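K.L.:
Predicted model, plus sequence, below.
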Amino acid sequence: MASIFFARRVFLAGLAAMALGAAPTPAAPVVLAAASLQESMTAAARAWAAKGHARPTISFAASSALARQIEAGAPADLFASADEEWMDALAAQGLIVGASRADFVANRLVVVEPAGGRSRIPLRPAAALGHMLGAGPLAMADPDSVPAGRYGKAALEKLGAWPLVAARVVRAENVRAALALVERGAARFGIVYATDARASAKVRVAGVFPAWTHPPIRYPIALLKTASSPEAEDFRRFVLSREGRAIFARYGFSVPGR
């Protein structure tokens, strides 16, 4: 009988120890991030987890698609957009914590072609630019809604070439989908971010759009009103920190305003 009582005490003590050892860890932040941040934000999440935190769960897509998900009530903690317009749209609806909004990286816009090509994109005159880009399919993120596509359309309009290439544009759901079309040879040229071109060994940069041809490419990040992870704000601060910015710099992003 004594042995049974002792065994029961040992069993209960074991359960108590397991309960103490299995104390719940803070829920991992859920981050909705622009497709062009795929490698860099993943690296930031990995670095954050290496510090002993719960690794953020990240969903990548076009900023437009992510913003619509947030508007529809998708559960998430942070939104990292590739432009300020979609963040503005969410702010106007009261869906972000306004004080948490900050621009954390900037980018450049380039024309890419399949690796091995030797094209040099002429920016002037408009006819030369339009003739080259309009000669074959031109892959772009949807210029009506996706940031990379809107920047690209703005640049081509500024240079007077949009009417010459609009009919040959292949609209992709996001900038990485546009990049993939060029990688596969399904499009002769593509307009993507400089960081996208850097991430692929299957394309080369054939031209760079001057900054004056399009609105500044700045990426804002903000805490969502629906945030529930206790680590969401800390991860946002990490992204904005010197250590966090250094991670994004390794993938070709620059600091806004520089």
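P.N.:
Perfect, thanks for sending it.
K.L.:
For the rest of this, base every contact and every neighbour count on C-alpha atoms.
P.N.:
Fine.
K.L.:
tell me the helices in this protein, going along the chain?
P.N.:
Under the criterion DSSP state H, the chain carries helices at the ranges 2-21, 38-50, 63-71, 84-92, 126-133, 147-158, 162-165, 175-183, 194-199, 232-240, 242-249.
K.L.:
Using CSV, lay out the ones you listed together with distance to Ile217 and mean neighbour count.
P.N.:
Below are those laid out as CSV (distance: least, CA to CA, whole Å; neighbours: other CA atoms under 10 Å):
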stretch, distance to Ile217, mean neighbour count
helix 2-21, 47, 11
helix 38-50, 16, 18
helix 63-71, 13, 20
helix 84-92, 8, 17
helix 126-133, 22, 19
helix 147-158, 8, 22
helix 162-165, 19, 18
helix 175-183, 14, 23
helix 194-199, 11, 20
helix 232-240, 17, 19
helix 242-249, 15, 17
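K.L.:
check contacts around Leu109.
P.N.:
If you count contacts by CA atoms under 8 Å, 6 or more residues apart in numbering, Leu109 has them with Ala148, Tyr151, Gly152, Ile191, Val192, Tyr193, Ala194, Val208, Phe209.
K.L.:
Throw these into TSV and include distance to Ala180, thanks.
P.N.:
Output for the contacts of Leu109, formatted as TSV (distance: CA to CA, whole Å):
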residue	distance to Ala180
Ala148	14
Tyr151	19
Gly152	17
Ile191	11
Val192	10
Tyr193	13
Ala194	14
Val208	19
Phe209	20
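K.L.:
Contacts only, for the spatially most central residue of the chain.
P.N.:
Residue closest to the mean C-alpha point of the chain, counted by CA atoms, centre = their mean, is Ala34 at 2.5 Å. Residues counted as contacts of Ala34 (CA under 8 Å, 6+ apart) are Phe60, Ala61, Ala62, Ser63, Leu66, Ala80, Ser81, Ala82.
K.L.:
And here is the other one:
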Amino acid sequence: MPSLRKTLAAACALAVLTLSAGLGAVPAARAAETTVFAAASLKTALDEITAAYAAGGGGKVTVSYGGSSTLAKQIEQGAPADIFISASVDWMDTLAEGKLIRPDSRVDLLGNTLVLVAHGADAPKLEISGQLDLAGLLGDGRLAMALVDSVPAGVYGKAALTSLGLWPSVEAKVVQSNNVRIALSLVASGDAPFGIVYASDARAESNVSVVGTFPAGSHAPIVFPVALTADARPEAEAFLAFLLGASARAAFERQGFQVLAN
């Protein structure tokens, strides 16, 4: 499947370059801006929110997007971030155990749902259950997912498929990517006929269809916590407050997130 390999390699390379560029730019500019490390699935909403914050005089915010596992490990290794928004409670817990976040600032910010998407804007709906012949629907194609053992969207996806008894039949057909937005891009391009992403991701891409929603009980609740890092600068508190405000809430809801924070 040469086309799929090329597309995935290019997407992964772009993600790495984007993250590296963001990290590389931070030390020189750190005194003048707030640096946020955020799960890739937040990109559409956060791009809008940071633009609104800057336009309102709040200052510049630089966001590095990636898989929550990659970002958490970067923070563990000393990357200069002020705020971390994870797609996984577990990765935030890992940083908390290492005393790398300010526990008093931690908030469960967002919730989400897990969906099966198909290539094209008008794919037929499916019922997501243990009776779904997902392997048969895939045929010789691949199921695009984020890394199933480390990236939250992939972890949730594998858990859901396992709970429904579908994982053994599709495991060999899964193509894994460094973050959920790369998985989404594989479906949008047609390199993978189906993928598992968050509902909010599906809204960000016009060339995919949500064909089914995984039952809530098939995986752990999807929660995006946010916190200031242990060495966050004072100005980061203002952006965290903005994230918890009405303008950000509206942007998150437009992108299909459920806002959990009051």
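P.N.:
On my side now, so go ahead. Please read all numbers here as calculations on a predicted model, not as lab measurements.
K.L.:
Fetch the TM-score of the aligned pair.
P.N.:
TM-score for the superposed chains, counting by TM-score structural alignment, normalised by the length of the first structure: 0.85, backed by 232 aligned residues with a CA RMSD of 1.8 Å.
K.L.:
quick one on the thing from earlier: indicate which one of the helices of the first structure is closest to Leu223 of the first structure.
P.N.:
Closest of the helices of the first structure to Leu223 of the first structure is helix 232-240, at 6.9 Å (criterion: CA to CA).
K.L.:
tell me what the closest one is packed against?
P.N.:
Secondary-structure packing of helix 232-240 of the first structure (3 or more CA pairs under 8 Å, 6 or more residues apart in numbering; DSSP states H and E): helix 38-50, strand 218-223.
K.L.:
any chance of those in TSV, plus distance to Phe253 of the first structure?
P.N.:
Formatted as TSV, these follow (distance: least, CA to CA, whole Å):
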stretch	distance to Phe253 of the first structure
helix 38-50	9
strand 218-223	10
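K.L.:
still on that earlier bit, Lys51 of the first structure: which of the contacts of Ala34 of the first structure is nearest?
P.N.:
Ala80 (21.7 Å).
K.L.:
what do we get in the second structure for that closest one?
P.N.:
Residue pairing (TM-score structural alignment): Ala80 of the first structure is matched to Ile85 of the second structure.
K.L.:
tell me the contacts of that match?
P.N.:
By CA under 8 Å, 6+ apart, the contact set of Ile85 of the second structure is Val36, Phe37, Ala38, Ala39, Phe224, Pro225, Val226, Ala227.
K.L.:
Equivalent analysis for Pro114 of the first structure, please.
P.N.:
Val182, Glu183, Arg184, Gly185, Arg188, Phe189, Lys202, Val203, Arg204 are the contacts of Pro114 of the first structure under CA under 8 Å, 6+ apart.
K.L.:
give me that answer again for 10 Å
P.N.:
Residues near Pro114 of the first structure by CA atoms under 10 Å, 6 or more residues apart in numbering: 179, 181-190, 201-206.
K.L.:
filter those residues to the buried ones?
P.N.:
Neighbour counting with 16 or more other CA atoms under 10 Å marks 179, 181-183, 186-190, 202-206 as buried within the contacts of Pro114 of the first structure.
K.L.:
could I get the residues you listed as JSON lines with distance to Ala54 of the first structure?
P.N.:
Listed next are these as JSON lines, based on distance: CA to CA, whole Å:
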{"residue": "Leu179", "distance to Ala54 of the first structure": "32"}
{"residue": "Leu181", "distance to Ala54 of the first structure": "35"}
{"residue": "Val182", "distance to Ala54 of the first structure": "36"}
{"residue": "Glu183", "distance to Ala54 of the first structure": "35"}
{"residue": "Ala186", "distance to Ala54 of the first structure": "40"}
{"residue": "Ala187", "distance to Ala54 of the first structure": "40"}
{"residue": "Arg188", "distance to Ala54 of the first structure": "42"}
{"residue": "Phe189", "distance to Ala54 of the first structure": "40"}
{"residue": "Gly190", "distance to Ala54 of the first structure": "37"}
{"residue": "Lys202", "distance to Ala54 of the first structure": "34"}
{"residue": "Val203", "distance to Ala54 of the first structure": "35"}
{"residue": "Arg204", "distance to Ala54 of the first structure": "37"}
{"residue": "Val205", "distance to Ala54 of the first structure": "37"}
{"residue": "Ala206", "distance to Ala54 of the first structure": "41"}
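K.L.:
what comes up buried for the biggest helix by length in the second structure?
P.N.:
Determined from DSSP H, the single longest helix within the second structure is helix 2-29. Residues of helix 2-29 of the second structure classed as buried: Leu4, Thr7, Leu8, Ala11, Cys12, Ala15, Leu19, Gly22, Leu23, Val26 (neighbour count, 16+ other CA under 10 Å).
K.L.:
could you say what helices and strands it packs with?
P.N.:
With contacts taken as 3 or more CA pairs under 10 Å, 6 or more residues apart in numbering; DSSP states H and E, helix 2-29 of the second structure sits against strand 33-39, strand 60-66, helix 68-76, strand 174-177, helix 180-189.
K.L.:
closest one to Leu260 of the second structure among these?
P.N.:
Among those, strand 33-39 comes nearest to Leu260 of the second structure, with 16.6 Å by CA to CA.
K.L.:
Quick one: the residues in the first structure that that closest one pairs up with.
P.N.:
Against the first structure, strand 33-39 of the second structure falls on residues 28-34 (TM-score structural alignment).
K.L.:
how far does that stretch sit from the chain's center?
P.N.:
10 Å (CA atoms, centre = their mean, to the nearest Å).
K.L.:
ditto for stretch 88-99 of the first structure
P.N.:
The answer for stretch 88-99 of the first structure is 18 Å, by CA atoms, centre = their mean.
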